[in-house]
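Asks: Quick one, what's the 3D model for this:
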Amino acid sequence: MPDRTPAVPVRIDPRGPRFAAGLTTLVLLLVLATSSGVALVAQAVVFALGAILGLRWSPYGWLYRRLVRPRLGPPQELEDERPPRFAQAVGLGFAVVGAAGYLSGAAWLGIAASAAALAAAFLNAVFGYCLGCELYLLGVRGRARLNHG
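Replies: Purely as a prediction, here's the structure:
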């Protein structure tokens, strides 16, 4: 299987994904408070745009670039976009499962999936710890071991 990784990865301001995680935390709190499958579908669309098209195409990324970043100094460093994009894909999976739960009447599934996504978003927003990013890095390390082992 050919490697489709770009030669030079896209580099991003690491504060953007944390801002997005903060907004995601608020949306997921709303979802859990209202049991709204529709709100979770909207969050799934946000996750999908970030995962598939890139973080700059996510509505939260756009808000960060337009409203927040101009008020901040430049970032001290940039980071590879691939781990946060993978994290968006993981969030998308939880949002799709949760929305299916809420919309089909299996509220327990909606609550469980939304709560798991909320925990991950909260960790990123408050502590800067991205669970999806760590999963991505574990996968990269595992693949490297298989290729060189």
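Asks: only C-alpha atoms for contact and neighbour calcs from this point on.
Replies: Will do.
Asks: Give me the next element, helix or strand, following the longest helix anywhere in the chain.
Replies: Longest helix in the chain, counting residues (DSSP state H): helix 82-104. For helix 82-104, the following helix or strand on the C-terminal side (DSSP states H and E) is helix 107-127.
Asks: Excluding chain neighbours, what is closest to residue 77?
Replies: Of all residues not flanking residue 77 in the chain, residue 13 sits nearest, at 7.2 Å (Cα to Cα, 6 or more residues apart in numbering).
Asks: burial count for residue 76?
Replies: 7 (other Cα atoms under 10 Å).
Asks: separation between it and residue 112?
Replies: As for residue 76, its distance to residue 112 is 37 Å (criterion: Cα to Cα, to the nearest Å).
Asks: so what's the residue positioned nearest the centre of the chain up against?
Replies: When the chain is reduced to its mean C-alpha position, the nearest residue by Cα atoms, centre = their mean turns out to be residue 88, at 2.9 Å. By Cα atoms under 8 Å, 6 or more residues apart in numbering, residue 88 lies in contact with 47, 48, 50, 51, 132.
Asks: got it, and residue 117?
Replies: 28, 91, 94, 95 are the contacts of residue 117 under Cα under 8 Å, 6+ apart.
Asks: Cross-check the contact I'm expecting between the third one and residue 113.
Replies: Yes - under the criterion of Cα atoms under 8 Å, residue 94 is in contact with residue 113, at a separation of 5.3 Å.
Asks: Next, the buried residues of the host helix or strand of residue 44.
Replies: Element membership for residue 44, per DSSP H and E: helix 37-48. Buried residues in helix 37-48, defined by neighbour count with 16 or more other Cα atoms under 10 Å: 37, 39, 40, 41, 43, 44, 45, 46, 47, 48.
Asks: compare with the first, here's sequence two:
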Amino acid sequence: MSNPNPGKPPNGQVDVRGPRFAAWITTAVLALVLVISVFSVPAAAILLAVQAVVFAAGALSGPRRSPYGRIFAALVAPRIGPTSEVEPVAPLRFAQLVGFVFAALGVIGFAAGSPVAGSIFTGFALFAAFLNAAFGICLGCLIYPVAARLLPKSAATATQNP
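Replies: Here you go, the predicted model:
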């Protein structure tokens, strides 16, 4: 989708490069969680819990105000020029919520002494993050229209606010 004002995305939209940047960081963090889990399940649980907080921030405040979104805006965006393509915020917030659920379930698995369960949920989140980072395929965004139809109107409207 083209942006008529290439300087800054309009309200309810974000530069497509920001979520992909965040997905690359997320991919690295989740891959590190899986590697660390081989040596120290508690350390893996802590790192995954930190990533869960990042997902929660993205789901609650939107991609621009999430920790990785702020890094993109401060360090990356000024160096790569104005945006020419934008995407809506609501599906991205939903995708972050899905990431949070998988990360939280992974933390619970690790904390309950089941590194296999923790690794499986981490692997699901890693797969989704990598698809977004490498190929621009946001699984949560693809699921969002179905979820939006199932949610009550007030809840669907709340997820659309940036």
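Asks: Residue 40 of the first structure: what's it in contact with?
Replies: 27, 28, 31, 95, 96, 98, 99.
Asks: now for it: what does it line up with in the second structure?
Replies: Superposed on the second structure with TM-score structural alignment, residue 40 of the first structure falls opposite residue 48.
Asks: measure residue 76 of the first structure to residue 117 of the first structure for me?
Replies: The value you get for residue 76 of the first structure to residue 117 of the first structure, if Cα to Cα is used, is 28 Å.
Asks: Next one: the counterpart of residue 68 of the second structure in the first structure from residue 112 of the first structure, what distance?
Replies: Using TM-score structural alignment, the equivalent of residue 68 of the second structure in the first structure is residue 60. Using Cα to Cα, one obtains 24 Å as the distance from residue 60 of the first structure to residue 112 of the first structure.
Asks: Ok, residue 101 of the first structure next?
Replies: Here residue 101 of the first structure is placed at a distance of 9 Å from residue 112 of the first structure (Cα to Cα).
Asks: re earlier: go through the contacts of residue 40 of the first structure and name the one nearest residue 72 of the first structure.
Replies: Residue 72 of the first structure lies nearest to residue 27 out of these, by Cα to Cα, at 24.2 Å.
Asks: In the second structure, what residue corresponds to that closest one?
Replies: Using TM-score structural alignment, residue 27 of the first structure pairs with residue 29 in the second structure.
Asks: residue contacts, its match?
Replies: For residue 29 of the second structure, the contact set (Cα under 8 Å, 6+ apart) comprises 47, 48, 51.
Asks: mind checking what residue 129 of the first structure lines up with in the second structure?
Replies: So, by TM-score structural alignment, residue 129 of the first structure is matched to residue 137.
Asks: Show me which positions of stretch 53-67 of the second structure end up buried.
Replies: Buried residues in stretch 53-67 of the second structure (16+ other Cα under 10 Å): 53-60, 62-66.
Asks: Show me the two of the residues you listed that sit farthest apart.
Replies: Most distant of the buried residues of stretch 53-67 of the second structure, by Cα to Cα, are 53 and 64, 15.2 Å apart.
Asks: how many neighbours does the counterpart of residue 70 of the first structure in the second structure have?
Replies: Applying TM-score structural alignment, one finds that residue 70 of the first structure aligns to residue 78 in the second structure. Other residues within reach of residue 78 of the second structure, judged by other Cα under 10 Å, total 10.
Asks: hang on, the earlier thing: tell me which two of the contacts of residue 40 of the first structure sit farthest apart.
Replies: Farthest-apart pair in the contacts of residue 40 of the first structure is 27 and 96; separation 14.5 Å (Cα to Cα).
Asks: What's the local residue count around residue 137 of the second structure?
Replies: A count of nearby residues for residue 137 of the second structure, using other Cα under 10 Å, gives 15.
Asks: is it fair to say it lies in a helix?
Replies: No - with DSSP: H, G, I helix; E, B strand; the rest coil as the criterion, residue 137 of the second structure is coil rather than part of a helix.
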